[in-house]
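Trainee: Sequence and predicted structure are below.
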Amino acid sequence: MRLIPLNSTVKTPAERFTGDVYLTMIKTPEPPSRLVASLVRFTPGARTNWHAHAVGQTLYCTEGGGYVVNRTGQVIVLRAGDSVWTPPGEEHWHGGTADNFMCHLALLEAGEHGDGTTWLEPVTDDDYRAAARRAGQR
C-alpha cells in the first residue's frame, strides 16, 4: 500500500462548466485499475455541460444539494448521502441548486482513451431553470 498525496484543487475549465466549479483529483487510473475518482465542488447555480461517460458514472453527494438531469428531462435532486448512477452513454449534467453549494465524489472507469467522458454543449440558463421547476424548486 502507499499514501496518495493530496492533489491541488483546481478551477474547472469554462468550456466544460458554467459558473464556479472546483475539482480535487483523488485517483487516476493505474493499470489494472481503471478507477477515476474526484471531489467536485459547485457553487450555487454552477453546473457541468451536457456530457456522457463510456462506462457510466456514480456520483455520491457529500454536502449540500444539487441536480442530476438527463436528456429525457428526468431530474434527480441530490442531497448529502445520496448516490446517482448514470449508465454508459447517457447524456446528463449535474450541478448545485440556485441557493446551495453542492459537493460530490465523481467515480468512473477510464475508457480506452482518457477518462471516457464525451463533453457536449453547455446547459442554458433556461434549461437549468426548467430543471429546477421540474424538481419543485424555483
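Mentor: Alright, I've got the coordinates. Numbering: from 1, shown residues only.
Trainee: C-alpha only now, for contacts and for neighbours.
Mentor: Will do.
Trainee: tell me what whichever strand or helix holds residue 61 is packed against?
Mentor: Residue 61 belongs to strand 57-70 when assigned by DSSP states H and E. Judged by 3 or more C-alpha pairs under 8 Å, 6 or more residues apart in numbering; DSSP states H and E, strand 57-70 is in contact with strand 75-79, strand 83-86, strand 92-96, strand 102-109, helix 125-134.
Trainee: what about versus this one:
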Amino acid sequence: MNKIVNSIKALAALLSGGMGSTLSAQVHYPEGSQQVFKGPEQYFSGDVQVKMVFPENPSAHYSGALVTFQPGARTAWHQHPAGQHMVVISGTALTGTRDGKVIRFEPGEAVWCPPDLDHWHGATQDQAMQHLVITGSKNGQNVIWKEKVSAAVVGNDSAMRNQDE
C-alpha cells in the first residue's frame, strides 16, 4: 500500500510542476479539508463515494479525486474533454468503451482515457474498488455525462478478461 501511496504522491508532484509560475508557495490539502460526497444517482449506478483530493488551479488544469465503488457500482457513460488517468488503489477496476472492450486493472495499475472517449468505470460484482482519478479540464469543463450503462453492457464481469492485450 505504501508503494501505491508513494507512486500517487510522485505522480501528483510531477503533474503540479507548472504551479510555480502562478503560486509562490506549496499548497497543502490536509486530511479532512477535502469535499466528500455520494456519487449522484443520475451519474452512478450503485453506491459510490467521491473524495476530492485536490482542485484544479489557474496553473494546473486538472484535479484529483479518490472514488470508492461498492461491489457492482459503476459510472454512467461519460467523456473527459482533456482526458483522465485512473490508478487503482484497492480492489479490481473495470473500464469499458462503446466498442465493447473492457479492461480489468489491479492495485498499482493505471489506465489513461484519452480526451473525448466515451467510457465507464466501476467495481467488479464481488468486491469494492477504490481508484485515484486525475482529470484534466478544458475550457473549465472536466466531464460530459451521458446515459447510464446497462447491466447487459457490463455483462458478467467474472467472465471478462483484459481485452487490452
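Mentor: Sure, I can see it. Every value quoted in this text rests on a predicted model; they were computed, and no experiment measured them.
Trainee: Can you give me the TM-score here?
Mentor: Here the superposed chains carry a TM-score of 0.91, computed using TM-score structural alignment, normalised by the length of the first structure; 135 aligned residues with a C-alpha RMSD of 1.5 Å.
Trainee: and for the strand holding residue 61 of the first structure, what span of the second structure is it aligned with?
Mentor: Strand 57-70 of the first structure lines up with residues 84-97 of the second structure when matched by TM-score structural alignment.
Trainee: counterpart of residue 134 of the first structure in the second structure?
Mentor: In the second structure, the residue matched to residue 134 of the first structure (TM-score structural alignment) is residue 160.
Trainee: distance of its match from residue 151 of the second structure?
Mentor: Spatial separation of residue 160 of the second structure from residue 151 of the second structure under the definition C-alpha to C-alpha, to the nearest Å is 14 Å.
Trainee: and these two? which has more neighbours close in?
Mentor: Taking residue 160 of the second structure and residue 151 together and counting by other C-alpha atoms under 10 Å, residue 160 has the greater number of neighbours (14 against 10).
Trainee: Tell me how many other residues crowd the closest residue to that one other than its chain neighbours.
Mentor: Excluding its sequence neighbours, the residue lying closest to residue 160 of the second structure (C-alpha to C-alpha, 6 or more residues apart in numbering) is residue 102, at 7.4 Å. Counted with other C-alpha under 10 Å, the neighbours of residue 102 of the second structure add up to 22.
Trainee: wait, isn't residue 102 of the second structure in contact with residue 157?
Mentor: No - assessed by C-alpha atoms under 8 Å, residue 102 of the second structure is found out of contact with residue 157, at 9.2 Å.
Trainee: After alignment, which residue of the second structure pairs with residue 102 of the first structure?
Mentor: For residue 102 of the first structure, the aligned position in the second structure is occupied by residue 129, per TM-score structural alignment.
Trainee: The most centrally placed residue in the first structure: what's it in contact with?
Mentor: Ranked by distance to the mean C-alpha position of the first structure (C-alpha atoms, centre = their mean), the top residue is residue 94 at 5.0 Å. Contact analysis of residue 94 of the first structure by C-alpha atoms under 8 Å, 6 or more residues apart in numbering lists 47, 48, 66, 67, 68, 69.
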